[in-house]
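Asks: sequence first, predicted coordinates after that:
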Amino acid sequence: MTRTALTLLTCLWLAVPLHASEFTLTLDDGTDLPVSRYQGDGQRLLVWLPSNHGVLPGHHQQAEYLQAQGVEVWLPDPYAAYFLPNTPSSLDRIPEDLVGRLIDHAREETGKQVYVFGNDRAAPWVLTSLRAWQMEEPRREGLGGVILMSPYLHTGIPEDDRPPEFQPVTRATNLPVYLIQPVLSPQYPLLMPVVDQLGEGGSHVYVRTLPRLRDRFFFRPNTLDAEEAFKPELATELVTAMRMLDGLESRRVAVDIEGAARTATPTRQDRRLEPWRGNPEAPPLELPDLAGTLHDLAGYRGDVVLINFWASWCPPCVHEMPSMQRLEDALGDGPFRILAVNLGEDEDTVVEFLERIQVDFTILMDPDNSALRHWNVLAYPTSFVIDRAGEIRYALFGAIEWMEPEVIKVFEDLMAE
């Protein structure tokens, strides 16, 4: 063995957590799929499928927590198997039969009841793969159900006032589903529509919401205190999910569907102010500021108004706020105002945040998220530009640098009308 080969094998061995073993599963196309296996002494086995972020240390940490509770975990890395980058579009290049092969091999190898976990943008691929597995051999045994966390099941954020559309597989899924949804998430407002869509196909859906937590909290950097404290508790939630799913019949014939089960995975695009293509009439907006003074959008006729929906736990929101302040400073002598609507946080949280990120434009409080619903906000941050006649002229779904020349020109042109 050459020194280079020995060094490579040593590095690969060191990359495997001490509580895991490694094996490769040869797929139908001849690809070798690397799998980290955390053997458990119980009768449940969780196949944990990574999202578009790939396999990260947080996945291995959760596998160890589950292993300590007797659950065996198989953590495959399809991105490494197919030499793919950790991006949403890579999910469209991973064969859907991969999940079925993992389920079958896990059953043959261990005889344990198998459950499948998927989160974020991987959810449509996971559900489509499970449906394909159902169709191969209807009413086969061995799959206890699927656990989804913050499933990204819509086809993208509409750039007008239409409701979101969902991936066809959402309403063509009839397996038992346990849906875990952090509350501090852009997916939270879509929770009940997703449950309704899954119910159309015949799924029995359990729902568990997690207050004070964001998406991907178990592996993301810069976690909130509540997220760090909850990391060891997630395994208990997953064990509870598997126990709940045990009471449901999972041997089901796949639901018929016309056309493709899913469309291409939505990807993040360049963010920019775009002309509004929906109804120009602005929904009502009447909310108090931190001092309790009520602000009514109708009272701002004659001004160009930037309405920004934000939250302190949303990194892009935080990132763009200083440039919003610079924008107001630059345009403040003209008919221009910013109304920044906080999304459901309490006053103490907002005040503490503003002590760190100092801005002096108007902050409005929306404790029951009523404005979020009226304005159909599905992404954080979301911004609308209202002209001097009170109509919506531009919208933005995401964060930008507000002092870019083309952005400033939009406001200057509107103020001149």
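Replies: Looks like it came in fine. Predicted model, so just to flag it, every value in this text is computed and none were measured.

Asks: going by C-alpha atoms from here, please, whenever you check contacts or count neighbours.
Replies: OK.

Asks: pull up the gap between the spatially most central residue of the chain and residue 163, please.
Replies: Most central in the chain under CA atoms, centre = their mean is residue 120, positioned 4.1 Å from the mean C-alpha point. Distance of residue 120 to residue 163, given as CA to CA, to the nearest Å: 20 Å.

Asks: just list the residues touching the residue nearest to the centre of the chain, thanks.
Replies: 51-52, 149-152, 215-216 (CA atoms under 8 Å, 6 or more residues apart in numbering).

Asks: past the helix or strand hosting residue 234, which element shows up next along the chain?
Replies: Residue 234 is part of helix 225-246, with elements assigned from DSSP states H and E. Following helix 225-246 in sequence order, the next helix or strand is strand 274-275 (DSSP H and E).

Asks: run through who's touching that next one.
Replies: With CA under 8 Å, 6+ apart, strand 274-275 has contacts from 393-396.

Asks: at 10 Å instead, please
Replies: 159-160, 384-385, 392-397 (CA atoms under 10 Å, 6 or more residues apart in numbering).

Asks: one more to weigh against that first structure:
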Amino acid sequence: MASFFSIHNSMYQPRGIALFVLNLLLACFTPALAAEQSLLLSDGTELSMEVFPAATSEAKANILWIPSEYGVQEKEVQLVKQLSGKLSDRGFSIWLPDFFASWFLPATSENMAEIGHEPIQALIQHILHQGHTPLIIITADKGAVNALRALHSLQMQFAGSQSPLTEIGIVLLNPDLNISTPAPGEAAQYWPVASATNLPVFILQGELSPWRWSLRRLVSALEKSGSNVFTQVLTGVRDRFYFRPDATAMEDKAAAHLPDVLIQAMTLLSPYMGTKRKVAAIEQSIGNTAKSGGHQTDNQLPVYHGKQGKTLKLKDLDDHSRQLMDYRGKVVLLNFWASWCPPCVHEIPSMVRLKQKLDTEPFEILATNLGENPATIRSFLQQHPVNFPVLLDDKGEAVKTWGVAAYPTSYIIDKSGKIRFALFGGFEWDNEAAIRQIRQLLDE
């Protein structure tokens, strides 16, 4: 992957792209007024959208903001307005469609999959017909799947002809290209369109998002068919940080600076736009939805089916080294958590109660913290005291070894060191069914 800071002079820039870069670099803030528009699709649906037009006589570039599975959020609209305010007088128009409202559907992942990529494809074609200008697509989370599918379908449609898709790039905010959340210990599987994509791609990845630790795998998948992929980790933020109702002060600050970060990302992508690209066929066909494993739906602990023999060696808050193998002869609950994760915080009291109930048994809980500094953890534990060791995984090594793809993730390990149960998501650990399963391991 090319150096993050060395891409400006890496290739010849066509005239339209050169102007695009210049206008980005000259961006300043000018208030923009949105216009309500609609696009009649082939199935008769009217796709409604807000368009923040360029404040110049003609658009020099277009930005298509594709909302995620959470729908159009008010804070997201404000963010688009801020971005337009910085770019409209430079000739940038921004398009913000509302797919869920157009289909009268609630905003869910399932409904996003049901709507599919065809409306995005139609909208991209509509925008390109307005004038042959550079187009940047910005989307987040699962919105990345439909966006990449739409672009790939258009690239296939125009393959071997004079394609209007040469001056296109995409910025992905915390993209979730996983077919489903993998069961604990299993590797994530990406939608096939990821490895068939050939575009300039910039990923803005939240440091505290579960997908941060698999970022290298995602980049490798996107690069497979020739995409130029660049990444930036956003310090101290989770996914959806720019519209979360529980946003931290650091996340609010990051959201305020996000328009400038997006402008920088678009500027850095621009030298890679304007190049005709080969298109690879999607290797396999998978339906639009897939089920995940390892998420408990009742009070039972799900049986673990993944790889055995995983190791763990970390220091605790008192700087003592802890190894999982030292707990042979005990049943161990290994929990991966963070203080900024609401489901993690919610389940901690039940873990404390579970430890109390099994206090005389050969049972231990090891709570592995996900990358927070000791001072932050100690401050949290003053408000939420625990009766078990807290381990520090500041470099994410244990997260990668144990295949943690969602927070919290927990494993139950028997006396011989074999993983017997595993799940992700918050859980009431002192419920009768779970305790009965753990006691069965204690009696073995």
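Replies: Done, it's in. None of the values given here were measured: they were computed from a predicted structure.

Asks: picking up where we left off before, can you add neighbour count and distance to residue 337 of structure 1 and give the contacts of residue 120 of structure 1 back as CSV?
Replies: Below are these laid out as CSV (neighbours: other CA atoms under 10 Å; distance: CA to CA, whole Å):
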residue, neighbour count, distance to residue 337 of structure 1
51, 22, 40
52, 20, 38
149, 20, 38
150, 25, 35
151, 23, 36
152, 22, 34
215, 22, 32
216, 19, 35
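
Asks: these two touch, right, residue 249 of structure 1 and residue 177?
Replies: No - look at residue 249 of structure 1 against residue 177 with CA atoms under 10 Å: they stay out of range, at 11.3 Å.

Asks: of these two, which one has the most company?
Replies: residue 177 (28 against 15; other CA atoms under 10 Å).

Asks: what segments of structure 1 are helices?
Replies: 3-15, 57-68, 78-81, 97-110, 123-136, 191-200, 225-246, 315-331, 347-356, 370-374, 405-416 (DSSP state H).

Asks: quick check: which of those helices is buried the most?
Replies: Neighbour counts (mean count of other CA atoms under 10 Å) averaged over each of these peak at helix 123-136, with a mean of 22.

Asks: common neighbours of residue 249 and residue 177 of structure 1, please.
Replies: 144-145, 204.

Asks: may I ask which of those has the most neighbours?
Replies: residue 144 (27 neighbours).

Asks: any idea how far residue 313 of structure 2 is from residue 324 of structure 2?
Replies: Using CA to CA, residue 313 of structure 2 is found at 7 Å from residue 324 of structure 2.

Asks: what of residue 94 of structure 2?
Replies: Counting by CA to CA - residue 94 of structure 2 and residue 324 of structure 2 are separated by 53 Å.

Asks: do the same with residue 285 of structure 2
Replies: Relative to residue 324 of structure 2, and taking CA to CA, residue 285 of structure 2 is found at 41 Å.

Asks: between these two, which is the more surrounded one?
Replies: residue 324 (16 against 9).

Asks: in structure 1, what residue corresponds to the more buried one?
Replies: Taking TM-score structural alignment, residue 324 of structure 2 has residue 297 as its aligned residue in structure 1.

Asks: do residue 45 of structure 2 as well
Replies: Using TM-score structural alignment, residue 45 of structure 2 pairs with residue 31 in structure 1.

Asks: these two touch, right, that match and residue 79?
Replies: No - contact between residue 31 of structure 1 and residue 79 fails when scored by CA under 10 Å: they sit 11.5 Å apart.

Asks: how many neighbours does residue 319 of structure 2 have?
Replies: Residue 319 of structure 2 has 10 neighbours, counted by other CA under 10 Å.
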